[in-house]
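# Here is my input, please return the structure:
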Amino acid sequence: MNKAIVCVDDENIILDSLGEQIENIFGDEFIYEYAENAEDGMDLLEELTEEGIKVMVIVSDWLMPGKKGDEFLIEVHKKFPSIIKVMLTGQADNKAIENARQNAELYAYITKPWTQEQLEKIIRKGISEINEI
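Next comes the predicted model:
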């Protein structure tokens, strides 16, 4: 089965940087997909699942137009509970992070600016925990 990592952020520069770093870390181990908002992100998750691709990790921004990242990740969790959910944020408050922890099983949150090492450590650890199940 093919496996994917999905990133959702409304800022193209962040999405490009995030994607480049993740692809550099994992090479051709995964399929990489990107969305600029929560609605497109959910559509992408549904399409990948229909194609038989297992989404391992989703990295989502918090502050996006239309729907905040905690609300989006709660939706993701309801439909796809096994996906590792990571919030990337420069602005989320503790209430939003706690909401995602309690209602979306948020695996981790990373503050902007982040380092490639942080990203790698969190994603690798999350994937290894999935693989142990």
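# Please count neighbours and contacts with C-alpha atoms only from this point.
OK.
# Buried residues of the longest helix belonging to the chain, list them for me.
Ranked by number of residues, the top helix in the chain under DSSP state H is helix 116-132. With burial defined by 16 or more other Cα atoms under 10 Å, the residues of helix 116-132 counted as buried are 119-120, 122-123, 126.
# So which other helices or strands are in contact with it?
helix 12-26, strand 54-61, strand 108-111 (3 or more Cα pairs under 8 Å, 6 or more residues apart in numbering; DSSP states H and E).
# want to put them side by side, so please do this one too:
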Amino acid sequence: MPGMDGTKFLKQVHERWPGTIRILLTGYASQEALEAAISEAKVYCCLAKPWVDEELIKVIGEAFSSLSMS
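Modelled structure (predicted):
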């Protein structure tokens, strides 16, 4: 994504479509970057690359479940 990082992108997604669930998949991130993603972009969850498929599937399922509870 030339010109922006994942947090900036997800922040724009949140601003345009606040009802979306945002999950950050990152290969590298400092604690500060993760905190910014969670607070600024309202990221539901951050997962490290390479991710474990079962973990990603679980997080997506939990995210959808949280929508139905809202």
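# now what about the TM-score between them?
Overall, the chain-to-chain superposition scores 0.90 on the TM-score scale (TM-score structural alignment, normalised by the length of the second structure); 70 aligned residues with a Cα RMSD of 1.1 Å.
# which residues are in contact with the longest helix of the first structure?
21-22, 25, 56-57, 82, 84, 107-108, 110 (Cα atoms under 8 Å, 6 or more residues apart in numbering).
# Now distance to residue 95 of the first structure too, for the buried residues of helix 116-132 of the first structure, in TSV please.
TSV is the format used below for the buried residues of helix 116-132 of the first structure (distance: Cα to Cα, whole Å):
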residue	distance to residue 95 of the first structure
119	23
120	26
122	22
123	23
126	23
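# Between all of those residues, which two are separated the most?
119 and 126 (10.7 Å; Cα to Cα).
# Report the central residue of the second structure.
residue 23 (2.4 Å; Cα atoms, centre = their mean).
# pretty sure it contacts residue 43?
Yes - shown here, residue 23 of the second structure and residue 43 form a contact pair, counting by Cα atoms under 8 Å, at 5.8 Å.
# hmm, which two among the contacts of helix 116-132 of the first structure are most spread apart?
Greatest spatial distance among the contacts of helix 116-132 of the first structure (Cα to Cα): 21 and 82, at 23.4 Å.
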